[in-house]
Every structure is written in structure tokens, then in C-alpha cells.
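Chemist: 3D, please:
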Amino acid sequence: MIHVLSDETINQIAAGEVIESPASVVKELVENALDAGSRKITVEITGGGLKLIRVSDDGSGMNCQDAKMCILRHATSKISKAQDLFHIVSKGFRGEALASIASISKIVVCTAKEGEPGTRLEIEKGLIIKESSCARMHGTTFEIRSLFYNVPARKKFQKTAAAISAEIFRIVMVMSLSHPEVQFELISNGRKAIKTLSSGLEERIEEQLGKEFAQGSFALDFKQGSMHFYGVLGAPTNTRNNKMGQYLFLNKRAVTCEPITEAVRDGYATRLDGKRHPIFLLHLDVPSDLVDVNVHPQKLQVRLRKEDLFRDTVKEAVKSALAVKTPIGEVSTFEPVEVNFEEVSLRFQETAEELEFELEEGEIEMMGQSGRFVFLIDPSFDGVVVMDAHAARYRVLFEDLLEKSDQKGNSQGLLIPFCVDLTPVESAMVLTHQEAIERLGFSLKAVGKDTFMVEAIPSFAEENAIKMMIVDMANGLQEFIGKYDYEKERQKKLVLIAARFASSKNMYSKEEARQLFHRLQQCQSPLHCPKGNPTTVYLNHDAIENLFAAHQETAKSAKK
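Modeler: Model (predicted):
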């Protein structure tokens, strides 16, 4: 029998699309605060937001009637007719978020307009259970408690509080980059995690993404007709193996848009390694009728009405910015962090492990070496084996670390520990996944806001590469934000990054070359390094003869 669903059921179904986790709640409430014209937004969370989320702003606020209507499904002040969907300038417009949140949590709303008395509402299961007046300045405070209390099946599948907190950290950080003129503050379990002090985009980038992101970057400021593109592009040498360093804002809305991302890459042209991704932060201010944001309930994806125009314009803007270097500010000098060394145990650095393997007599022999390429003679093969020693060592170390990923890796203690400064999001990722990182052989200790002391490093690593390794791990781990059951993939990602930063060896003795080759043959995938590059090339007698024949033909043609 077909029947109409109740409003409560409809709201909970909608909540499944709009509200995936406490991070979704924070995103929706902060977007509402921005739409209200707020200049200061404070987010407080407890227990990763499952126990408490409080978002306070100094925006325009609501009168009593609007406060009661805001929790109704499809009630909004952003649009009034269908045509408005083609000219959306606000963050929200569907009128779904607050109704969805109200249906699965306990809410207290305190709001007031300028010069009017305040209103306080207590809401459960989408219904107002108590109404009273309150005293407050203009603005609104939403207090969300006991999220998913009436849908235990949803709560059961939520991630850990630490993982959710890291997701919220990233959302607030991204929001602060979309609106540098607004002050943001994030307090997690009573600890101030993020507090913005800057009011300009360049200062906000350095404040939230770190000096390394801004250092050596190219400023972009490009206007064409009604379009205005601005932001920063990372230097071609400052790239990553994923897209976590890419921030795109369309009319101040954080979005993902593959055509624009590809256009940015095209603008770099041959300056980039084919497998690396540029870092950038771009704001695109364009007429609202050129963009369709009514694509997904969470409004993360957009459609472009004139995709070719966007591609060509973005590509040209990037090419122009890279052609002329524009400094975006001097990087300040290093300021040491005050640390109480009396609490730190000092250890002497140990010698890094060498590859060891029992060799049999009469096996493969080394002929010589040119750069990273080692030439070998294998008695079982009629020809020459050319081994890329760097790629081979990368493969051997990667599989060795992956096999022992459930054990604590060998460490080398540092005589003088040193500190690494991270961005708030990077710091949150390290804290969330610290146990997994330390299984590689690290010993890390939080000694200040977003600062970690490195007391021990993996035995295979060089000390001067440690900071970059930790930063790459923190950025790589952001791929798992919002995902479930990622433990195995997480460890593989960490091992992949760690092995890439392993100490390199430039020259190999005959014995070392034989040991490396034998270890390589024991790997599950001996022919390629973890990035897919070949580790060995086998040139038999016919292949070598063909190479010389080809050169002879070329020489004859040149003489003619």
C-alpha cells in the first residue's frame, strides 16, 4: 500500500543526504553565519561534535518569527522563486540543513536582530518544546547536543572523535580561506585550535597553510570582462603527489571542479612532472548565471555553463602569473620554540640499517655504474641487466616496511631533538594518526600549539628530510577525511611517503649491488618501483645488436 511519509521520516531521510557527520553540521551552520553577514564566527566542539557543537556569530540575526520558521523544511530567506536558482549568490538556498539537523539532535537557538529583543528556542525532533526571550547582541548562536541520539544506527557508523575533529579543523580552515575578511575561532574540547588574526588573503594563506605553502609562490591577479581571478600558485618545484594542496573557491564557495583544476595544470605546461600535482589557492569571482550550484545537496560540486570559456581563461591566467614572478611577502626568519629539555631523554644517533642478504657463490656480478644505473651480468640471462638503484631501493624498502607495518619500526634516537611547526590541519592529522606514524620509527611529542618535537626518526631516513616527510604524511592523510575502514590504505600511504624519503646511496660496491638485486628479486613486484617506474631493464644479445644496427642506419642516412 502506498502512503505519504510523515514529516519526521522525510526530515530524517533528508538528513542522511545533507548531514553525514558532525562536520556536515559545522559546515552548514558556518555557511549560514557567513550568509548573515557575520564578521566573527566562533565554533566550539566537544567529543568531535557528537556531544556538543556551538556556532556563534555576530551577523544580522533573526526575529522571533524567522527563528521559528528556520527549522521548517524548505524554509529559506535565500531564494523565493525558481528563477533565483540561476542567480545564487548565497552559500545556502535549499532550506534543508536546519530542518535535517533539528530532526536528529537537540537544539538551542539564541538570536536577536539589531535593536530588538532576543529569542531563545529549545527544539527536539524538529519540534519547538520551549520558547523564551534572551538578552544578547545582534547575531545567532546554534547549540547542537546529542547528535544522532534518535538514530542510533547512524551514530554507530560515525568515526572516532579525533578523526571527526580533524575533519572539522579542515572545514573551518577552508572557510577562513574563502572569507579572509572574517575572523574565525575554533575551540575543541576547551583547547583553542584555530584563531585567525589576519584580514588579508596573503596573510591568511601564510597563517593557515604555513610559510612553506606561500614561500616561492606566484601571485595571480587576472581580470577579463566580468571575471576576476586571484590567489597564489605554488612554484613548479613545490608539488605534491595528491591534490590535497589545491584550494578552489568559486564566488567565495569552496568547490571541486575538475575542468578548472585541469586548466590550472595546463597553464603550468611542461613545468610540471607528469605525475605530480601543483599546489594553488584560487578565487574565481564570476557572474552567478555562469555557474550552476544546484547539483548536490552538500553544494560541493558545480557545473559551468561556458566550460570552454572557463578553461581558456583560467589557463591564460595561470600562464600569465607564472611568466612574471610577483613576491607575495617575505618569509620571516626562524624563531626557535622554547622547550624544556630537562623533560627530554637524549639518545645518541645510531647507524642506519644496511640491506643484508646471504649470497651464494657464482651468482650475478656487477660490471659498473653510471649515475644511479648499475650494470649487471646474470649467468642465467644472455645479456645485460640494467638496474635503477634508486627505484630498486624504493621498492625493496616499501615492501619491507609494508610487511612490518603492524610492528614498531627501528628508530635512531637523536642527540639533539628538533621541532617541526605545522599548520592547524596538519597538526590535527598528526595527532589523529600519531600511533600509525610512530610505527614507522618516529617518536613525536606535542610541545606547543601545532608544534612537535622529533625525538627519534626511522633508521632508514636522513634527518634533513624529516620535516618534509612529516608534512607530506599530514597532507597525504587528509585523503582519508570523511572515509571509513581506511586503516590498511592509511598504512600503505604512510609507507609510500616514508620510503620515498629514504636516505639515498650514490655509489654501490659490487657486494652492495648484488645484495640490492637479490633483495629486489624477493619482492612481490620486482619490476617496478611503487610509483610505477621500472627498476630493471633486461637487454639480451639481440636487443643490444638491434640498438647498434639502428644507430648504424641513422649514421648512413646522415651521410647521404
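Chemist: all contacts plus neighbour counts: C-alpha atoms, from now on.
Modeler: Will do.
Chemist: can you give me the end-to-end span of stretch 266-273?
Modeler: This stretch, stretch 266-273, spans 12 Å end to end (C-alpha to C-alpha, to the nearest Å).
Chemist: how about it: buried residues?
Modeler: Using 16 or more other C-alpha atoms under 10 Å as the burial criterion, the residues of stretch 266-273 that qualify are 266-268, 272.
Chemist: out of those, which sit inside strands?
Modeler: Judged by DSSP state E, the buried residues of stretch 266-273 include no members of strands.
Chemist: can you put these in JSON lines and add distance to K319?
Modeler: JSON lines is the format used below for the buried residues of stretch 266-273 (distance: C-alpha to C-alpha, whole Å):
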{"residue": "D266", "distance to K319": "9"}
{"residue": "G267", "distance to K319": "5"}
{"residue": "Y268", "distance to K319": "7"}
{"residue": "L272", "distance to K319": "13"}
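Chemist: also this sequence, please, to line up against the first:
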Amino acid sequence: MDSVRPVESPPRPAIRRLPETTANRIAAGEVVERPAAAVKEIVENALDAGATRVSVVLDGGGMDRILVEDDGCGMDAADLALAIERHATSKLPEEATLFRIATLGFRGEALPSIGAVARLAITSRPAGGSAHRIAVEGGRVAEVTPAAGPPGTRVEVRDLFFATPARRKFLRHPRTEAEHAIEAVRRLALAWPGVAFRVESEGREALALAAADWEGRIRQVLGPGFAAAAVPVEAVGAALDLRGLAALPSYTRPTTAAQHLVVNNRPVRDPLLRVALRVAFRDVIEAGRHPAAALFLTVPPESVDVNVHPMKTELRFREGEAVRGAVISALRRAIAVGGGAAVAVAGWSPGPAPAPPPPRPDALPGGAAPSGGSPAGGFAEAMAPLQAPGPMQRALGLVPAAPPRSAAQAERAPDHHPLGRALAQILETYVLAEAPDGALVLVDQHAAHERLTHEALSAQLVEGGVRAQPLLLPAVVDLPARDAARLLEHAPALARLGLEIEGFGGAAVLVRALPALLGTPDPAPLLADLAEELAELGEAASLQQRLDAAVARLACHGSVRAGRRLLPAEMDALLRAMEATPRAATCSHGRPTVLRLDAAALERMFGRR
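Modeler: Predicted structure coming up:
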């Protein structure tokens, strides 16, 4: 029998200091992952240098050549020699400022990292001084020499990643790399509206932005479509200043690319702020769609840590929850406008909408009304002019207060409401109306009434609880055992919504009361949907999330259904209620409630322009 030979352990590797060139190339992998990252770092240096004009030229998507010129403060010969050394920076006057960063770049790694993997040449001239030039090729630094050039700095990068060909293989097509680089400049331009930017790619002008104020720059960068659908966002506090524009829920995007977030003039992709955007729009946009916004947040530098990510695109706020709450509240206040403001129409050319009525000054964040009132001007009051008890009136339990106008009176009376006057009901599902400017307005009666019911329920919940209507005969609903257990587990929360249930043996649930606003719908489908909603949210969901989801389900079941014929006065009352109700542009599931086709769009469709 052969003896077992002992396994020899490998020799212990010795620890050694890496050569400077190798260390710089490793650092370049963190800082310069593609041409766009090099462009971003160089342009950030230009902005920190006080530039008022920045020009970028790209060849081969930036892989062959990147040229960035600015009119900033420039550098003398001594500063130029230090600029390409690691951990050399002019942006930290003392070590204590590491936790109070007021500039875009501060690590001092970008230029040496770029010089380690490319051919880098920098020409700079300070005001009142002479120009000098320095070159770095694959980490080898040349001497500083006199040169010619205007005040400012000129940075040229050639053959990016020639010293690390393995990384160059991971780059995309030059056109794709150029698009990423242009987008990097566009985001910086949005954060610095007072600076003029120009980008040239493959000999063609790809971006040209004159200096502007922040609203003008948003329109320049995000386009007229966003500007037409956007509303101002503002929140000012002792330790936070938020301003910007957010598109109404009718204007959404399939990705988060249209979310531009700027903190202390730094464009970021911060998770906390993105979550705040998602939460603020959660119950007003459709699942799978994303809001569009350009938000500028200013906080004291010591209250935010920008040194948590190599690319400095993520932050850590000292008071993260306070910032998140302030952003959510500001966004909800901004989008809490009536249905008359939502007119972006998929497939139709949007036209200018009449200005919506101003939001009530006493409205609470999120669209709920203050204690003692119904949402945004009063849902019941808006529906009161109905006379004959139609389906909507019966569903809401409203008593008519005045006779409807005759057709002749309606024709003569001027209508200054954004959604105009009802003309007809189509397919017993949609209300067709004519706006004051002649545009055609189409309203989904179920989706619109769902939002109105949702806001009414939310207002009652804020007041202390949704008013319940006891059933004359309690209803027994049989459910799968898991659904029944889940509903009974959340019975106290459901009771706050006016839905009173208790166990009835086995998997049965006894329903003793329903929310009064819902009338008397069949409780079985309602309970089944609520159980499904609670299961989908999972155990990690907060109580507020569960209540919000339950309100949306209740609103859906208590709303006027498609296929129900409405009287003319009921249709007009629906339009008036939408104009006065927050977030009426979308239903509780985020689908649009109102579409608009203006005169210009009609003329284009019929070939008149």
C-alpha cells in the first residue's frame, strides 16, 4: 500500500510596493472606466477653475481623442507640474475640509490616472501670466515647457487605454461611447446653467448651450415636451433648499434616464433621492413607468459626504430621512393639481393647456385636505349641482341642490373651466368635452371617479379614519385560508379605512361595515383584491404603504364603472370635481384619466399644416 504523500503548501508570497506606474493604472480603472468618465473629470476641473465657457471635442467616441478647452483661472508652471501627480489638489486648502467639500473634484487622481493609460497633454495660462505645457504618456512625465495659448486650460487626451489594451477591448462602438460622453457633459451643464457648453463629435456639433438661468437650462437640456408638462417644485428650510421642475404624472418615461438630480451643483444618481421620487409618484403613475424631474438640492457641505463613491455620483446625507421626507413632500405638493392640468396624450400632439386652478393654500402634502374638509375644494360640493339621481349620485349618496342648466343656457353661458363642458358620452365609458380653447377632452369616467374617491378616502383617513357604513345584514365571505388569515391579521388597519371584518370560523370572514363612500358593493371581490394587494406588498411594507394600497383598492371598487350611462349634469359635475381634486390626471393605478387633442393637433392630423 502506497504511503500518502503530504501536500506541500505553496510558498508565502512576499508583500511588495507596486511601481508608481502600475498603481496609477489601477487607480485609472476606478476613475476612468470609459471616455465619458475622462470627459467628466476634465470638465469638472474646468468648472472648479471658474470657467464660464467649456468646449469639448470627441474623435472616435473619445477613444482616439478628447479635447477640453476652458476659460478658467489657468495654472502656472509650478501648478502644472503638480497637477499630474497623485493626491495633489488645489481644492482642499486644509485637511479639515475633507468633510466639508464645496468643489466637484478633490481627490487629485483624475489627471495622473488618465496620463497613466493614455497620451495626455495640458496647456495652461493663468490670467496675466504666460502659457506652459506638460505631457504624460503611459505614466512617463515630460518636462514643463513654455507654450502659446489663451488664458485658461487646454487638455488633450489621445489614444485612451493604449497602455492597457485589455480595458480598451471592453469599450463599445465609438458612437455609443460618444453618446455617453455627451450625456456626461449634458448632466454637468444642467447643474451649471451659468456656464456655456459646446460639444463637437466627429466634426459635428452635438451640443450647444448658451449660459442661462436654471429654468432656461432645464428647457435647453430636457426639451419643450418636458417643460410643457412640468410644474415647479420648491421647499426652503434652514438646512435645505430644493427647487426644480417635475413632470406631471401624465408625462412618464420607461426608464429613470429623465431623472436629473443635482446636489450642491453636483449631478448625482443618489439612491435616496431616487427612492424619494418613486415614493412621491407611487400612487399616481402606472407600474413600470418612471417620473421625470430636474431637481436642484442645496445643503450645507458639512451635512453631506460626497466621498463614498469613486465617481462621486452617490452621497451620504447626515440627516437622510429628513432630506427624503422633504423631497417627497415637495414633490407631492407640486403634483397635487386638478385634472385640468394633465393633458399629455400618448399618440396625440400635446397642446398648451389652460392654467389649472391654483392649489388651496391649506392643502396637506400628498393631496389630502386638512382636518374638517373634503379634498381640494370639496368633492361633495363639486358634485352637488346634480338634480336627477343618476348612477354617480347614488354611488356617492349626494342630494341634488339645484336644477341643471338647459341646453340653450349651457350654450350661451361662458365656460372658463380647464376641462370645459361635456358634449357626449362615448361607448358608455368616456366623457367627451370641449375645452375653452376649443380642444377636445376625453375623460375615462371610471378612472376619473376612482381618483376622486381615492382622494376623498385619503382625506377622511387624515381626519382620523374613513367613515364606515354598517351593513344591515353582515356579509359572510369565503376565502382561501391564507387570504382570510392575512386580512384578519390586518383587521385593525382595515378598520381605520371603514372596513370592519372579523373571523367567522374556518376560512370565512364576516363583513360588518364598508366605507360609506363606496355605497354597497359586493364585498367578496373587494376582500379578494385586498388580500392579493397585502400579499404583494410583503411583510417589509410599512403600515402607511399598506393603507395607501388598500385605499387604492377601495377606490377602484367604489367607483363608477365603464358601461354606466351618465346624465349631462353628471358628466359636467365629474369634470368640475376633477378640476378641483389633487392628482386627478391619473387614477389610483397611475393610468391617465384625461386626454386632450388641441386645434393644432387636429390640423396636423387632417393635413392642414
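Chemist: in helices, which of the buried residues of stretch 266-273 of the first structure appear?
Modeler: Residues of those located in helices (DSSP state H): 266-268.
Chemist: list the contacts of A88 of the second structure.
Modeler: Contact analysis of A88 of the second structure by C-alpha atoms under 8 Å, 6 or more residues apart in numbering lists 82, 107-109.
Chemist: the residue lying closest to T176 of the second structure once chain neighbours are set aside: neighbour count?
Modeler: Spatially, and ignoring its direct neighbours in sequence, T176 of the second structure is nearest to G61 (7.2 Å; C-alpha to C-alpha, 6 or more residues apart in numbering). By other C-alpha atoms under 10 Å, 26 other residues sit near G61 of the second structure.
Chemist: what of Q434 of the first structure?
Modeler: For Q434 of the first structure, using other C-alpha under 10 Å, the count is 17.
Chemist: go on, K40 of the second structure?
Modeler: Residues near K40 of the second structure, counting by other C-alpha under 10 Å, number 21.
Chemist: and if you look at R253 of the first structure?
Modeler: Neighbours around R253 of the first structure, by other C-alpha under 10 Å: 22.
Chemist: any idea which element the aligned residue in the second structure for V295 of the first structure lies in?
Modeler: V295 of the first structure maps onto V308 in the second structure, with residues paired by TM-score structural alignment. For V308 of the second structure, there is no host helix or strand (DSSP states H and E).
Chemist: cool, L309 of the first structure as well?
Modeler: Counting by DSSP H and E, L309 of the first structure is found in helix 307-323.
Chemist: ok, now M469 of the first structure?
Modeler: Element membership of M469 of the first structure [criterion: DSSP H and E] is helix 466-477.
Chemist: grab the longest strand from the first structure for me.
Modeler: Longest strand in the first structure, counting residues (DSSP E): strand 411-421.
Chemist: residue boundaries of the strands in the stretch 301-450 of the first structure?
Modeler: Along the stretch 301-450 of the first structure, counting by DSSP state E, counting those that start in this stretch, strands occupy 303-304, 365-370, 373-377, 383-388, 411-421, 443-448.
Chemist: got the buried residues for the second one?
Modeler: Yep, that's strand 365-370 of the first structure we're talking about. For strand 365-370 of the first structure, a neighbour-count test (16+ other C-alpha under 10 Å) marks 366, 369 as buried.
Chemist: okay, it sits on what stretch of the second structure?
Modeler: By TM-score structural alignment, strand 365-370 of the first structure lines up with nothing in the second structure.
Chemist: same for that strand, what does it pack against?
Modeler: Counting contacts by 3 or more C-alpha pairs under 8 Å, 6 or more residues apart in numbering; DSSP states H and E, strand 365-370 of the first structure is packed against strand 373-377, helix 510-521.
Chemist: now do the fifth one
Modeler: Using 3+ C-alpha pairs under 8 Å, 6+ apart as the contact criterion, the elements in contact with strand 411-421 of the first structure are strand 451-458.
Chemist: relative to the second structure, which residues correspond to the strand it packs on?
Modeler: No residues of the second structure are matched to strand 451-458 of the first structure when aligned by TM-score structural alignment.
Chemist: residues touching the residue nearest to A102 of the second structure when sequence neighbours are not counted, list them.
Modeler: Nearest non-adjacent residue to A102 of the second structure, counting by C-alpha to C-alpha, 6+ apart: P301, 6.1 Å away. Applying C-alpha under 8 Å, 6+ apart, we find P301 of the second structure in contact with 99-102, 264.
Chemist: return the closest of those residues with respect to A549 of the second structure.
Modeler: Using C-alpha to C-alpha, N264 is the member of the contacts of P301 of the second structure that sits closest to A549 of the second structure, with 35.1 Å.
Chemist: that closest one matches what in the first structure?
Modeler: Using TM-score structural alignment, the equivalent of N264 of the second structure in the first structure is N251.
Chemist: what's D58 of the first structure aligned with over in the second structure?
Modeler: Mapped onto the second structure by TM-score structural alignment, D58 of the first structure lines up with D71.
Chemist: from memory that match sits against S55, does it?
Modeler: No. If you go by C-alpha atoms under 8 Å, D71 of the second structure and S55 don't touch, sitting 9.5 Å apart.
Chemist: neighbour count for these two, which is higher?
Modeler: When D71 of the second structure and S55 are compared for neighbours, D71 comes out ahead with 23 against 20, by other C-alpha under 10 Å.
Chemist: run through the residues that contact the nearest residue to that one once chain neighbours are set aside.
Modeler: Excluding the flanking residues, the one nearest D71 of the second structure by C-alpha to C-alpha, 6+ apart is G152, at 4.2 Å. Residues near G152 of the second structure by C-alpha under 8 Å, 6+ apart: 51, 69-75, 124-127.
Chemist: farthest pair in those?
Modeler: For the contacts of G152 of the second structure, the farthest-apart pair by C-alpha to C-alpha is E69 and A127; their separation is 15.1 Å.
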